[in-house]
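A.B. asks: Sequence and predicted structure, then a few things I'm wondering about:
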Amino acid sequence: MKGKILIVEDEKKLADVMALYLRKENYNVTCVYDGEAGETAILNYDYNLIILDIMMPKKDGWSLLRKIKAEKNTPVILTTARGEEEDRIFGLELGADDYMVKPLSMRELVLRVNLRIKNRMSSNNNANFSFETMNINEINREVFEDNIIIPLTPKEFDLLLFLCKNPNQVFSRDHLLNKVWEYDYTGDTRTVDTHIKKLREKINFCNKHIKTVWGVGYKCSIE
């Protein structure tokens, strides 16, 4: 797969057509059809690019764009039936990477997506880490094993990256919560155990190399 794309578009037929063309280009595409579903997807998963409609039920594209740019580093292509200059400028000022006015040309959409993905990948050539059959791209936030992309939640990715960038060091659960979740946690630390379990289930490398240090925490054991 060339990358993961989220389409947030309330016109289901249009979203499905966009997904069809992008899947033909070997992209992994997810479609959601209102702003609330878009927010859930954005907060819980990582994508290489987001195609975002502005006028949607439940939550508009402007609100989602602000949230994306506040919490992610994901390129966004805005789509709208309105082509006024003020809207285009406002979207770009909020951090949109591109802007397309409906009706959309599917050929142009594919070209713009390819360009954005290519530009992001070319700027991330030094952000790759390889461990046996597993590869991590830090900026694209992608993990591959045996050249197959592994779907991870944002915190699963953050935890894996932190352990792999600090090999053979033992970290307590409290320390991992502080570094990965970025807060001091004084309650139940089982959330770390749950995320470690998921990584081991999803990635063979993690099953072999993320070790439990009894009474202390975890480490990524790399010879």
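C.D. replies: Perfect, thanks for sending it. Residues are numbered from 1 along each chain as shown.
A.B. asks: make it CA atoms for all contacts and neighbour counts henceforth
C.D. replies: OK.
A.B. asks: Show the end-to-end separation of stretch 94-106, please.
C.D. replies: The first residue of stretch 94-106 is 25 Å away from its last residue (C-alpha to C-alpha, to the nearest Å).
A.B. asks: what does stretch 53-62 give?
C.D. replies: End-to-end distance of stretch 53-62: 9 Å, with C-alpha to C-alpha as the criterion.
A.B. asks: cool, and stretch 88-99?
C.D. replies: 7 Å.
A.B. asks: List the buried residues of it.
C.D. replies: For stretch 88-99, burial by neighbour count (16 or more other C-alpha atoms under 10 Å) applies to R88, G91, L92, G95, A96, D97, D98, Y99.
A.B. asks: Which ones among those map onto strands?
C.D. replies: D98, Y99 (DSSP state E).
A.B. asks: Can you name the next helix or strand after the helix or strand harbouring F162?
C.D. replies: Using DSSP states H and E, F162 maps to helix 154-165. Later in the chain than helix 154-165, the nearest helix or strand by DSSP H and E is strand 171-172.
A.B. asks: putting a second one here so we can go through both:
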Amino acid sequence: MEKLKILVVDDESRMRKLVRDFLIRKDYEVLEAGDGEEAVDLFLEEKDIALIILDVMMPKMDGWQVCREIRQYSKVPIIMLTAKSDERDELLGFELGVDEYISKPFSPKILVARVEAILRRTGHKEQEELLEAGGIVIDKAAHQATLDGNPVELSYKEFELLTYFLENQGIALSREKILNHVWNYDYFGDARTIDTHVKKLRSKMGEKGEFIKTIWGMGYKFEVDR
């Protein structure tokens, strides 16, 4: 299934990078624009953008004008970002057909949660919810793992770790990469916390724990023995 495209529009490159990094972790394709004119041109050129994250205060053309321009052609979901916390701005946004309105500063995780909620509501979010390998089945929607049809009790991080392994079968993953994807920016500390979680995960998986191979001096690789 093709990745859903999200257009991030903000004149601050640091802000675009922060939002982009969180969205890419959730397997979205991210397009960027640094001003309103570029955003409109990119939207009209691409045509299959699923959602727009749009800053209000920008050079050349502000977010409100971008919204007006795009609404002439499309009802694509729009999340508006603003440094102002002004009720009039919020009302104007909804009048222009803005789906969500988020004031800066904001939590990137909350923003991503809003993105996913809107895409589910608009029928776009139908990404693969079941993963299977070697008798292990991950149901992402139910947050449940089974081994040969038998449920296995995993902690939240163990489930996320196993899911990440199944999504990257056969790929060597460094501890740092695992830490960035499973723990995001929540954890600041020793990457050896991965080893502790892998040890617990292996013990709960029984003989299937052998699918998680140790790559000495680097990290791990999930591989089903044929």
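C.D. replies: Done, it's in. In this text the structure is predicted, and so the values were computed from the model without any measurement.
A.B. asks: In the second structure, what stretch matches the helix holding F162 of the first structure?
C.D. replies: Per TM-score structural alignment, helix 154-165 of the first structure has no counterpart in the second structure.
A.B. asks: what about the residue most central in space within the first structure, helix or strand, and which?
C.D. replies: Closest to where the C-alpha atoms of the first structure average out (C-alpha atoms, centre = their mean) is D46, at 1.4 Å. For D46 of the first structure, there is no enclosing helix or strand under DSSP H and E.
A.B. asks: show me the contacts for K3 of the second structure.
C.D. replies: D27, Y28, E29 (C-alpha atoms under 8 Å, 6 or more residues apart in numbering).
A.B. asks: Could you do T80 of the first structure as well?
C.D. replies: Contacts of T80 of the first structure (C-alpha under 8 Å, 6+ apart): D53, I54, M55, M100, V101, K102.
A.B. asks: Strands - which of those residues land there?
C.D. replies: D53, M100, V101.
A.B. asks: Most neighbours among these, please name it.
C.D. replies: Highest neighbour count within these: D53, with 29 neighbours (other C-alpha atoms under 10 Å).
A.B. asks: which position in the second structure aligns with that residue?
C.D. replies: Match for D53 of the first structure (TM-score structural alignment): D55.
A.B. asks: any idea where the helices of the second structure begin and end?
C.D. replies: In the second structure, the helices defined using DSSP state H lie at 13-25, 36-46, 63-71, 87-95, 108-121, 156-167, 175-178, 193-205.
A.B. asks: Would you format those as a markdown table with distance to K5 of the second structure included?
C.D. replies: Output for the helices of the second structure, formatted as a markdown table (distance: least, C-alpha to C-alpha, whole Å):
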| stretch | distance to K5 of the second structure |
| --- | --- |
| helix 13-25 | 10 |
| helix 36-46 | 9 |
| helix 63-71 | 16 |
| helix 87-95 | 22 |
| helix 108-121 | 11 |
| helix 156-167 | 20 |
| helix 175-178 | 23 |
| helix 193-205 | 31 |
